[in-house]
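Undergrad: Next comes the sequence, and after it the predicted model I'd like to discuss.
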Amino acid sequence: MQVGMIGLGRMGANMVRRLMRGGHECVVHDAVPAPIQALAREGAVGADSLDDLVRRLRPPRVVWLMVPAAVVDSTLDDLASRLAAGDVVVDGGNSYYRDDIERAKRLAARRLH
């Protein structure tokens, strides 16, 4: 399975490592280049931007967000505008669960899961 990961802090980077150990291909992006480069040396595919990440994923795409609560909405909105109907977003961001319910409704309106 191919998975995109946005947010390569401690949790995101370790989840990428675990996924790769399980045989999954990971395409990774972060606001900071260093963790992208580090995970690329470990076997992940680095993406320089959200456009690059989406381009490197095969449809239907699976993209996992592991970003701080303060940037979940902006990252999700930027990402959703680049995805296609049927793509899947896993919101692992550190935010209040009721906010996730509203985000799910916004994604569903775009036919994203």
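TA: Everything's here; your move.
Undergrad: C-alpha from now on. contacts and neighbour counts both.
TA: OK.
Undergrad: name the element the closest residue to residue 80 other than its chain neighbours belongs to?
TA: Spatially, and ignoring its direct neighbours in sequence, residue 80 is nearest to residue 107 (7.2 Å; Cα to Cα, 6 or more residues apart in numbering). Using DSSP states H and E, residue 107 falls within helix 97-109.
Undergrad: Now that the residue nearest to residue 80 has come up, it's in contact with residue 79, right?
TA: No. Contact criterion Cα atoms under 8 Å: residue 107 and residue 79 do not qualify, at 10.4 Å.
Undergrad: Can you show me the strands along the chain?
TA: 2-6, 25-29, 45-46, 62-65, 88-91 (DSSP state E).
Undergrad: which secondary structure elements does the fourth one contact?
TA: If I follow you right, that is strand 62-65. Applying 3 or more Cα pairs under 8 Å, 6 or more residues apart in numbering; DSSP states H and E, one finds that strand 62-65 makes contact with strand 2-6, strand 88-91.
Undergrad: before we go on, here's another structure to hold up against the first:
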Amino acid sequence: ASGTAMLNSMLTVHAKVVGEDVLYLKDDAQTLSDEAHATTVNTETKLGARQQLYTSVKTMLGNQKTLIQGDITDVMSADVAQLATKLMEAQTVYNMSLALGARILPSSLADYLG
């Protein structure tokens, strides 16, 4: 049942209680109020879970924003000349390692791999 229907049921029960309609209260009121209460509790549970999810996502996105801003700041403050020099040094060391490795491997193994 919809929230509006449950609210209407509760208002009807309230009106019957105020009007002291004992027969109605004895027969229908308990069932209506139980159903309305169960629907209300179920809806509150779903809303609470959804709110918790939204809060979790908000926190995660806030953390990502901080990380991204830090990355942008790091990139903007990077010394391009220094990075290029480090890259060339790393490339030179890598090439030297390959050349040294080729000299150390036995010729038959080097021929096999080549």
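TA: Arrived safely, thanks for sending. Worth saying up front: this structure is predicted, and the values here are computed from it rather than measured.
Undergrad: Work out the TM-score between the chains.
TA: Once the chains are laid over each other, their TM-score by TM-score structural alignment, normalised by the length of structure 1 reads 0.20; 34 aligned residues with a Cα RMSD of 3.8 Å.
Undergrad: Arrange the helices and strands packed on strand 62-65 of structure 1 in a markdown table, one row each, with distance to residue 64 of structure 1 and mean neighbour count as further columns.
TA: Shown next, in a markdown table, are those (distance: least, Cα to Cα, whole Å; neighbours: other Cα atoms under 10 Å):
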| stretch | distance to residue 64 of structure 1 | mean neighbour count |
| --- | --- | --- |
| strand 2-6 | 5 | 24 |
| strand 88-91 | 4 | 18 |
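Undergrad: Turn the ones you listed into CSV, columns for distance to residue 25 of structure 1.
TA: Listed next are these as CSV, based on distance: least, Cα to Cα, whole Å:
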stretch, distance to residue 25 of structure 1
strand 2-6, 5
strand 88-91, 16
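Undergrad: Of those, which is nearest residue 52 of structure 1?
TA: For residue 52 of structure 1, the closest of those is strand 2-6, at 10.7 Å, according to Cα to Cα.
Undergrad: what's the helix or strand for residue 56 of structure 2?
TA: Short version, using DSSP H and E: residue 56 of structure 2 is in helix 30-76.
Undergrad: got it, and residue 100 of structure 2?
TA: Using DSSP H and E, residue 100 of structure 2 falls within helix 80-104.
Undergrad: How about residues contacting that helix?
TA: Here helix 80-104 of structure 2 makes contact (Cα atoms under 8 Å, 6 or more residues apart in numbering) with residue 110.
Undergrad: Can you give me the buried ones in that helix?
TA: Buried residues in helix 80-104 of structure 2, defined by neighbour count with 16 or more other Cα atoms under 10 Å: none.
Undergrad: Tell me, how many residues neighbour residue 7 of structure 2?
TA: Number of residues near residue 7 of structure 2 (other Cα atoms under 10 Å) recorded here: 15.
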